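>>> 3D model of this:
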Amino acid sequence: MTLSDGARVLALRCEPKVNGLARHMSRESFEQLPGYAGLPDDVKDLEIAATVRHGVRLFLRRVTEPHPGPGGLRLFRERAAQRAEEGMPLHLLLRSHALGVYVLWQLLRETAEPGEEGALIELVDLLLRSHHSLVGAVAETYMDERSALEAEQRERRRSLIRGFLDGTLEPGRALLEQLGLDGPALVLAVVLEPSADAGAEPGDADQGGAEPGGPEPGNAVTIRRRMRRIQTVLDQGFGAELLFLFDAGAGRAVVPRGCEPPGDLAERLTRACGAEVRIAAVPAATPEAVPEASRTAVEILRVARTCGLPPGLHVLDDVLLEFHLSRPGPSSHRIAALLDPVAGRPELLRTLRTHLAQHQDRRLTAALLGLHPNTVDNRLAKLTELTGLDPSSPRGAALAIAALLLRDTAAGPDGASAAG
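The predicted structure follows:
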């Protein structure tokens, strides 16, 4: 857009007033904005005044240079990033720019002489058309900087929580103050069941996805969304923002003050994410006991799943014997080796695991495995023949449970499922 000679003359008459206008804006006009009065004087007199001078001169330059070169908005972007880092609210930053446009319009109006109404309209038109580019650049840079800062803060907090839960960070006073812990706590471990349909969101049954009980499709976005919903339910259930850490469908959380979990917590979690959820709760008498409680909670989940307990809320008493039997010791390798003769017979291991989980009910075991009860009997007889373990006797059942748990412990999470 080419401006008239009259508009250029009016703009030139405003040039000598730029410094005074910058002082006026930074010290008087902006004082009416909420929160501005509390800014340091050097920020007002140096940074904000310099930005005003740059902006006004950039506008006046556009009168004679309709197509200025790149870089005119660089200072505004730099200042927006700086204000974001300092924590200035975005609304205050944008209000200052909007008010700056109004004060500049006042300067143009006061400088215009009779007969220059047309020139004044041209300059105001240019001012309003160029303002949206400035505001867009400022808002975009501010939001980008805030996102980057918040991502850094989240990652720093995650690292602190991870180190605290894993026991790699000493729970000193400074760390505990940052995490908001000063007494007893409740440690939670939570995991999405692998049989859950992780490929569909709640209400998306018609969209297809994994078959129930089938392999998990590994939709990372869906899993993250579900874990965030779990975090929201936990925060609401305990009435506080918990220290929550999750990775790939499994998470750990610390509840300050050691609150008891709501009785329907597992049901709430399942409803929220549309998948079965298993959760373990272990109290920690002091912050220093949290890492051990975290390891215990994770182990409770593994033992509960291995023993065939249905998804839900578990505590140590639910798996007390099995937890004890799964602890490594001098005899562990010999007990685990009792099942070596059937290591290549996954159908026998699966039948044994299901049979023990169903309290040695042959008909229920058969129904769950899709077999005839006689087939269950034949498989268990074959297992007894090969291993010498008789799961129908109390001692044989205890040894079989211990062997399964110890083999799972040695194999790790993946080995547990592979073993049937």
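
>>> every contact and neighbour count from this point should use C-alpha atoms.
Noted.

>>> give the contact list for Arg162.
Contacts for Arg162 were tallied using CA atoms under 8 Å, 6 or more residues apart in numbering; they are Leu245.

>>> on the three-state scheme, it is what?
helix (DSSP: H, G, I helix; E, B strand; the rest coil).

>>> now it: how far from Ala336?
Per CA to CA, to the nearest Å, Arg162 is found 32 Å from Ala336.

>>> over to Ala418?
Between Ala418 and Ala336 the computed distance is 15 Å (CA to CA).

>>> now do Glu322
The gap separating Glu322 from Ala336 is 14 Å, by CA to CA.

>>> who touches both of those two?
Common contacts of Glu322 and Ala336 (CA under 8 Å, 6+ apart): Ala402.

>>> rewinding a little: more crowded one of Ala418 and Ala336?
Set Ala418 next to Ala336 and count neighbours by other CA atoms under 10 Å: Ala336 wins out with 22 against 11.

>>> so how far is Trp105 from the more buried one?
Relative to Trp105, Ala336 is positioned 84 Å away (CA to CA).

>>> check Val277 too.
Distance of Val277 to Trp105, given as CA to CA: 61 Å.

>>> which residues does Cys14 contact?
Applying CA under 8 Å, 6+ apart to Cys14 gives the contacts 107-108, 111.

>>> among those, which are located in helices?
107-108, 111 (DSSP state H).

>>> now neighbour count and distance to Leu90 too, for those residues, in CSV please.
Below are the ones in helices among the contacts of Cys14 laid out as CSV (neighbours: other CA atoms under 10 Å; distance: CA to CA, whole Å):
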residue, neighbour count, distance to Leu90
Leu107, 15, 26
Leu108, 20, 28
Thr111, 16, 32
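
>>> I have a second one here; can you model it like the first so I can compare?
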Amino acid sequence: MTGSGELPDMLTAHCPRLDTAIGEALRGHPAYQPIRRAAGPMFGGRGATCARLLALVLAGDPLPGEDLARFRDLGVLAARQAIPLPVLSEVWDLALAAAARSCWSVAPAASFAEMADLTARAARLAGRAREACIQGYAEAPREGGTSRPLRRLLAETLIDGAPADVIADAAGVRLAPAYLVLVCEAPARTSAAHWQRVSERLDACDGVLYSGDLGGLAVLFPAADPLRAEDAAAEFTAGLAACTRGPVHAATSLLGGLADIPAALEEASQVLTVVKAIPDAEDRPYRADELLVELAILGQPDIRCRLAAVLSPLDAGTDLRRTLEVLLACNLDRERAARELWIHRRTLHYRLDRIRDLSGIDPSSARGIQLFRAALTSARLTSLERDGGHDGGADGGADGGADGGGTDGGGGAGDDRAGGQAEHASFPPPLSA
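As a prediction, the model looks like this:
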């Protein structure tokens, strides 16, 4: 075992390297320099801050009131510099993780129990400092008008998984025991006026919190009554689609209490990725249990390769993939699909027969259309991944031109034009979240 005072002496001597480790972990982070400029005058630089906080941990002392005030002021300055709270939290976590790794790297094996106790002390001290920082961040909007509204800040805090009581009190919001998380994206052509109307509506909803904009919006609906929360999310999505003239992609998740909000956001975001890929998506929120097959495809690269092989024979024809996409978007209504494609219904039948002949799969059968739907979804997922989440419409328009065989009496350019309209109705180019 180490002798009395040996580990504290080692850590004190290690302090300069601890300072270096934290600096290396934070170097290059976009928020580091503004935070460093704000913290320097208050704490005397990173090295002095490391030495002071390490001394408090080793002595087992709590943070003095003057230090808590400094951390509060740091939060105020971060808010006034418009540093988002999740980014501030990320910097905080990076610094703490780097400090812990650095200290543990020099601790002798015989001192692990003592080191664990010191780590627990440091966590408690850091938690108190972080709470003071968040309190300052929350109070900044009332002291100066430059930071974001408190309700948006509260939503970001819950989404980040950070303590939210201080901000909720400052915002005058009584936190619900649980929240339904809705994520949605509106078409790229929506204007600032659309967003103003939507945000005003959200601000008027009692207890509803939100973050983002129409390019990637996260809304938290109080879910003491889950069914009521689902109805509210569906009503909001329908209103958003009507306001922006849609289509709108949306997904929801409700996993438990406040601590489960980050996981719910992750699940809803994954579902949203699939919703943007399915060819028959509606203007409503989808839940994970509605898209289990598609979510399974998302995580199976081998299956997705095999599904790609299902579609590859269709490249021998023209407009065949797009025909399937529009047919699915029209809920298999052939008359409507023909109108959307601006072709005669006989031409639609010809194309479906051509698809069957080329692929060996009958799109008129239940099994066949399900397989094609899965294949188109998989191809769409691949396109979204390649474009970084942006829907470029690459899949739908790959087969443009007149129909093979010359049976399309009015096809050609008209088919391309109307088909493009049908594709636009089914696959808007969503913004990345």
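
>>> TM value for the aligned chains?
Overlay of the two chains. TM-score (TM-score structural alignment, normalised by the length of the first structure): 0.48; 244 aligned residues with a CA RMSD of 3.9 Å.

>>> more neighbours: which of Val277 and Trp105 of the first structure?
Comparing Val277 of the first structure with Trp105 by other CA under 10 Å, the one with more neighbours is Val277, at 26 against 17.

>>> that one reaches Leu269, doesn't it?
Yes. Between Val277 of the first structure and Leu269 there is a contact under CA atoms under 8 Å: 6.5 Å.

>>> how many other residues sit next to Arg83 of the first structure?
Neighbour tally, Arg83 of the first structure, other CA under 10 Å: 18.

>>> next up, the contacts around it.
Under the criterion of CA under 8 Å, 6+ apart, the neighbours of Arg83 of the first structure are 93, 142.

>>> tally of neighbours for Ala403 of the first structure?
Other residues close to Ala403 of the first structure by other CA under 10 Å number 23.

>>> just the buried positions in stretch 14-27 of the first structure, please.
By neighbour count on 16 or more other CA atoms under 10 Å, the buried set for stretch 14-27 of the first structure is 14, 18-19, 21-23, 25-27.

>>> hmm, which two among the residues you listed are most spread apart?
Maximum pairwise distance in the buried residues of stretch 14-27 of the first structure, criterion CA to CA, is 19.6 Å, between Cys14 and Arg27.

>>> now do the helices in the stretch 251-400 of the second structure.
261-275, 292-298, 301-311, 320-329, 334-341, 345-359, 366-386 (DSSP state H, counting those that start in this stretch).

>>> reformat the ones in helices among the contacts of Cys14 of the first structure as JSON lines; add distance to His131 of the first structure.
Below are those laid out as JSON lines (distance: CA to CA, whole Å):
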{"residue": "Leu107", "distance to His131 of the first structure": "16"}
{"residue": "Leu108", "distance to His131 of the first structure": "16"}
{"residue": "Thr111", "distance to His131 of the first structure": "21"}
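
>>> Ala151 of the first structure: neighbour count?
Quick note: Ala151 of the first structure (other CA under 10 Å) scores 12 neighbours.

>>> can you say which helix or strand has it in it?
helix 117-166 (DSSP states H and E).

>>> do Ala238 of the second structure as well
helix 226-244.

>>> buried set for that helix?
So helix 226-244 of the second structure, judged by 16+ other CA under 10 Å, has buried residues 229-230, 232-234, 236-241, 244.

>>> tabulate those residues (TSV), appending distance to Gly414 of the second structure.
As requested, these are exported to TSV (distance: CA to CA, whole Å):
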residue	distance to Gly414 of the second structure
Ala229	44
Glu230	42
Ala232	41
Ala233	39
Ala234	36
Phe236	36
Thr237	33
Ala238	31
Gly239	33
Leu240	31
Ala241	28
Thr244	27
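
>>> quick one: list the elements packing against the longest helix seen in the second structure.
If you go by DSSP H, the second structure has its longest helix at helix 112-143. Where contact means 3 or more CA pairs under 8 Å, 6 or more residues apart in numbering; DSSP states H and E, helix 112-143 of the second structure is packed against helix 46-59, helix 65-80, helix 85-106, helix 150-160, helix 165-171.

>>> mean neighbour count, the ones you listed: which tops it?
Mean neighbours per residue, mean count of other CA atoms under 10 Å, is largest over those for helix 150-160, with a mean of 23.

>>> quick one: that helix to helix 261-275, angle?
90 degrees (axes from the mean of the first three to the mean of the last three CA atoms, to 10 degrees).

>>> packing partners for helix 150-160 of the second structure?
Against helix 150-160 of the second structure (3+ CA pairs under 8 Å, 6+ apart) you get helix 85-106, helix 112-143, helix 165-171, strand 209-213, helix 261-275.

>>> relative to strand 209-213, how tilted is it?
Here helix 150-160 of the second structure points in a direction 90 degrees away from that of strand 209-213 (the same axes, to 10 degrees).

>>> helix 150-160 of the second structure vs helix 85-106, what angle?
Relative orientation of helix 150-160 of the second structure versus helix 85-106 (the same axes, to 10 degrees): 40 degrees.

>>> tell me the most buried of the helices of the stretch 251-400 of the second structure?
For the helices of the stretch 251-400 of the second structure, the largest average neighbour count (mean count of other CA under 10 Å) is found in helix 320-329, namely a mean of 25.

>>> if I look at Arg407 of the first structure, how far off is Leu399 of the first structure?
Taking CA to CA, one finds Arg407 of the first structure at 12 Å from Leu399 of the first structure.

>>> check Val282 of the first structure too.
27 Å.

>>> neighbour count winner among those two?
Neighbours per residue (other CA under 10 Å) separate Val282 of the first structure from Leu399, with Val282 holding more: 25 against 20.

>>> so the more buried one belongs to a strand, correct?
Yes. Using three-state DSSP, the assignment for Val282 of the first structure is a strand.

>>> for it, give its distance to Glu299 of the first structure.
Taking CA to CA as the measure, Val282 of the first structure falls 11 Å from Glu299 of the first structure.

>>> show me where the stretch 1-150 of the first structure has helices.
5-14, 18-27, 41-42, 49-64, 74-86, 90-111, 117-166.
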